[in-house]
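Undergrad: The following block contains a protein sequence and its predicted model.
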Amino acid sequence: MTPLARIIAARIRAEGPMPLDEYMRLCLMHPQHGYYSTRDPFGAQGDFTTAPEISQMFGELVGLAIAQAWLDQGAPAPFTLAELGPGRGTLMADVLRATARVPGFRQAATVALVEASPHLRLVQRQRLGEVLHLDSAADLPQAPLFLIANEFFDALPIRQVQRTAQGWAERMVTLDAAGGLALALGAPQPLPVEGPEGEIRESCPEGAAIMATVAGRIASHGGAAIIIDYGTWDGRGDSLQALRAHAYDDPLAHPGDADLTAHVDFAPLAAAAIRAGALASPPEPQGPWLQALGIEARAARLAAAGDAGAAEALDRLTAPARMGHLFKAMAVWTKDSPPPPGFRPLPLRDGPAPQDRSGPAGAGPAT
């Protein structure tokens, strides 16, 4: 058992089965043993590699898209340039470099990073210099907000319910006969949704709450947000997974030593943004979105300048069998302004405004 596994097991023995979101929160953010609290998990030496670590092209195009949204809204000054979960600061560094030639952009921007990990805050300061570090999205300044989030929502704690013959039951973390961590079902509870026996649905109440906060700032003060993550529009099933040393792991096997993530359901995020008074786009596959922003021309220029890895990076970021289809980009923006480049408003043909789908009591929308 890992040190954190022993702590979790002791809590379960004392208090009973633990909801899955509480388990995930401890695994990722426990002050002494949490995954993000104790290490730099990014890149070849970490457990996973994100798009900004693959190529500068990703951050450059995201930055220029945000800058264009700023220009389209009249170049408000001052404004907040924010990122949720910035990792090493690679994406923000590329955004700042790419937007340096946009007149007035850098001068008007206050860079704000929403980061809970003390270790990663140090890494970000080393890379970016003095920035405004915030504990949560609720601390974002009351000002025009232009925000990016790459692989942030997938790391937020989720809850799961499973359909049984007696109704929906929440999946909990408990102990098996040998004292190891195991999944079990709680007591059945009534939920106003149907589903076949055995079906699993997930909810991420924290994600919807954060989106509501961000969209509320945008609706009140102007701005836009670009969210990139892997997931679906209306996903169902068990998507919880663990990554350890660039390989999949059992989510219960190494608490605190493996990254835990789940696929993002974009529909509740869009619903939260719309309820907060902003506009939202449907999720666009990352590959076509980056192509619409000009990544192929940028890769050709880098290759001509001697970047031997540009072609491979282009393929990795845009090919459907790699990151181009599973990863999606979604935008939120203020009413009475055009969407950020590469996005379109949520159209009626995609169905009515996305609705929250019932999940466990107090757990918000379910997927």
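TA: Sure, I can see it. Just so we're clear, the structure is a prediction, and the values are computed from it rather than from any experiment.
Undergrad: okay, CA-based contacts and neighbour counts for the rest of this
TA: Will do.
Undergrad: Just give the nearest non-adjacent residue to E296, would you?
TA: Leaving aside its sequence neighbours, E296 sits nearest to L314 (C-alpha to C-alpha, 6 or more residues apart in numbering; 7.2 Å).
Undergrad: Tell me which residues touch that neighbour, please.
TA: 295-296, 299 (C-alpha atoms under 8 Å, 6 or more residues apart in numbering).
Undergrad: let's see 10 Å
TA: 54-55, 57-58, 287, 290-291, 295-296, 298-300, 324 (C-alpha atoms under 10 Å, 6 or more residues apart in numbering).
Undergrad: Next: F266.
TA: 153, 207-208, 227, 229-235, 272, 281-283, 328-330, 354, 367.
Undergrad: is it true that the residue nearest to E296 lies in a helix?
TA: Yes. Counting by DSSP: H, G, I helix; E, B strand; the rest coil, L314 is part of a helix.
Undergrad: Quick check: A270 touching V264?
TA: No. Between A270 and V264 there is no contact under C-alpha atoms under 10 Å: 11.6 Å.
Undergrad: could you pull out the strands for the stretch 201-350 of the chain?
TA: For the stretch 201-350 of the chain, the strands defined by DSSP state E, counting those that start in this stretch occupy 223-232, 241-244, 247-249, 259-261, 264-265, 279-280, 284-285, 327-333.
Undergrad: Deepest in the core, which of the ones you listed is it.
TA: Comparing those by mean neighbour count (mean count of other C-alpha atoms under 10 Å), strand 264-265 comes out on top with a mean of 28.
Undergrad: Please name every helix or strand in contact with the host helix or strand of A149.
TA: According to DSSP states H and E, A149 maps onto strand 145-150. Counting contacts by 3 or more C-alpha pairs under 10 Å, 6 or more residues apart in numbering; DSSP states H and E, strand 145-150 packs against helix 56-72, strand 79-84, helix 90-98, strand 109-114, helix 205-221, strand 223-232, strand 327-333.
Undergrad: second one coming, line it up with the first:
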Amino acid sequence: MTSVNSAAHILDKQLKNRIRRYGPMTIAEYMNAAAEFYYSQGDVFGVGGDFTTAPEISQAFGEMIGLWSAVTWQAMGMPKPCQLVECGPGRGTLMSDALRAARQVPGFLESVEIYLIERSNALKTIQGETLKGHKTVWHSSISDCPDGPIILIANEFLDALPVRQFEKTKDGWRERQVNIDKTEQFCFTLRTTLSEDFNAPINANIGDIFEVSPAVTEFIGMVAARIVRHGGAALFIDYGHKASALGDTVQAVKGHKFHHILDSVGTADITAHIDFEAVIRAARSVGANIFGPIEQGIWLKRLGISVRGALLAKDQAPSVATELESGIRRLIEPNAMGALFKVVAIVHPGLPSPEGFSQSGSYE
């Protein structure tokens, strides 16, 4: 048994002992425990890991975000200093590509202070190697960053925040929980008491599941309030649905294959689809403007990723050019990542429409 599997076995025992002592856990509590262990193990990204994110597919993805950040900084009046913050930076690939591209904008790199929001010590080490040469500060929470103008980037960050699940029964909504069965395996059960009121669809049938994420709502509210107070913008890219909807979207991925979320706790990446309608409500509730959600493919094409891809492929060997073009297509085509992934921007009320978004600031 590998050291990771051995440690995961200990986590399995700890969670089961907790359930025996205190009763069933919410889905959110289970996801929290699993994620904290999972990301502490080190590099889980790319071909050799469990899943691949956009920055690992094409350098053009991070470059587009870097240029977006620099143009946004200009629209903010070119403040110095300005915090450039990334939440969930992975290997540091996105930030590295972003900084390389943004170097073209005079004064930007000299004005920004780079902060990475990361809890995993193993990933901090990897990020430090990737961003060698850049002065970088790590924090565990956005609240640890100093006050001031901010540009925040979060790619596939919100989807890892925990959700609570509620199931419609003949008596009303009951919360879904994680328990242990007679064979000492994790299983799903329902809370015996009815759940509190929440914004569930009125057209739900018995057996339907509705998800809410207090963690996402709280985080968006905190970021948006910070932007309203100090100026700036935040860019969120994630997969999910434009409007609140029914359905069980919690999933686990291990070795690039789907994995049952209750099997081998802590050894797979557990995520849930983002309810962008809830994100919009949270941002607007504190007075921020929000643009999108817009499909990732449309947004990237508006920023010029196709042109950048052609430049990268120019004068390359045919095999290299084909691989580069394939990466761009994967990011923008609707049947790949282009439609499932959405982009939203939260901005200070005094700023114009951010690059890549329409004037309306609503669903696109």
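TA: Looks like it arrived, so ask away. Small disclaimer: the values here were computed from a predicted structure and weren't measured.
Undergrad: out of the contacts of L314 of the first structure, who's nearest A5 of the first structure?
TA: Sorting these by how near they are to A5 of the first structure, with C-alpha to C-alpha, puts I54 at the top with 32.6 Å.
Undergrad: Could you tell me which residues make contact with the closest one?
TA: 43, 309-310, 312-314, 316-317.
Undergrad: export the residues you listed to TSV and tack on distance to V62 of the first structure?
TA: TSV is the format used below for the contacts of I54 of the first structure (distance: C-alpha to C-alpha, whole Å):
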residue	distance to V62 of the first structure
G43	20
G309	20
A310	17
E312	19
A313	16
L314	15
R316	17
L317	13
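Undergrad: can I get the helices and strands packed on strand 145-150 of the first structure in JSON lines with distance to A184 of the first structure?
TA: JSON lines is the format used below for those (distance: least, C-alpha to C-alpha, whole Å):
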{"stretch": "helix 56-72", "distance to A184 of the first structure": "41"}
{"stretch": "strand 79-84", "distance to A184 of the first structure": "33"}
{"stretch": "helix 90-98", "distance to A184 of the first structure": "39"}
{"stretch": "strand 109-114", "distance to A184 of the first structure": "34"}
{"stretch": "helix 205-221", "distance to A184 of the first structure": "21"}
{"stretch": "strand 223-232", "distance to A184 of the first structure": "25"}
{"stretch": "strand 327-333", "distance to A184 of the first structure": "31"}
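Undergrad: Out of the ones you listed, indicate the one that is most buried.
TA: Ranked by mean neighbours (mean count of other C-alpha under 10 Å), these are led by strand 327-333, with a mean of 27.
Undergrad: That strand maps to which residues in the second structure?
TA: Mapping strand 327-333 of the first structure onto the second structure (TM-score structural alignment) gives residues 341-347.
Undergrad: how near is T125 of the second structure to A7 of the second structure?
TA: In this view, T125 of the second structure and A7 of the second structure are 21 Å apart by C-alpha to C-alpha, to the nearest Å.
Undergrad: go on, I237 of the second structure?
TA: On the measure of C-alpha to C-alpha, I237 of the second structure and A7 of the second structure end up 32 Å apart.
Undergrad: helix/strand/coil for the nearest residue to T192 of the second structure once chain neighbours are set aside?
TA: Leaving aside its sequence neighbours, T192 of the second structure sits nearest to R174 (C-alpha to C-alpha, 6+ apart; 7.3 Å). What three-state DSSP gives for R174 of the second structure is strand.
Undergrad: same thing with the one 3 residues further on?
TA: Recorded secondary structure, Q177 of the second structure: strand (three-state DSSP).
Undergrad: of the helices and strands packed on strand 145-150 of the first structure, which approaches M18 of the first structure most closely?
TA: Nearest of those (C-alpha to C-alpha): helix 205-221, 16.8 Å.
Undergrad: Next, name the residue at the spatial heart of the second structure.
TA: F157 (1.9 Å; C-alpha atoms, centre = their mean).
Undergrad: returning to that earlier point: the residue nearest to E296 of the first structure -> the second structure?
TA: In the second structure, L314 of the first structure lands on I328 (TM-score structural alignment).
Undergrad: Now for A270 and V264 of the first structure: what residues contact both?
TA: Shared contacts of A270 of the first structure and V264, defined by C-alpha under 10 Å, 6+ apart, comprise W233.
Undergrad: check contacts around whatever residue of the second structure lines up with A292 of the first structure.
TA: With TM-score structural alignment as the criterion, A292 of the first structure lines up with R302 in the second structure. Applying C-alpha under 10 Å, 6+ apart to R302 of the second structure gives the contacts 296, 355-357.
Undergrad: Quick one: buried ones out of the residues you listed?
TA: Burial by neighbour count, 16 or more other C-alpha atoms under 10 Å: within those this picks out 296, 356-357.
Undergrad: residues contacting the closest residue to H325 of the first structure other than its chain neighbours?
TA: Leaving aside its sequence neighbours, H325 of the first structure sits nearest to P285 (C-alpha to C-alpha, 6+ apart; 5.1 Å). Taking C-alpha under 10 Å, 6+ apart as the contact definition, P285 of the first structure lies against 228-232, 318, 320, 323-330.
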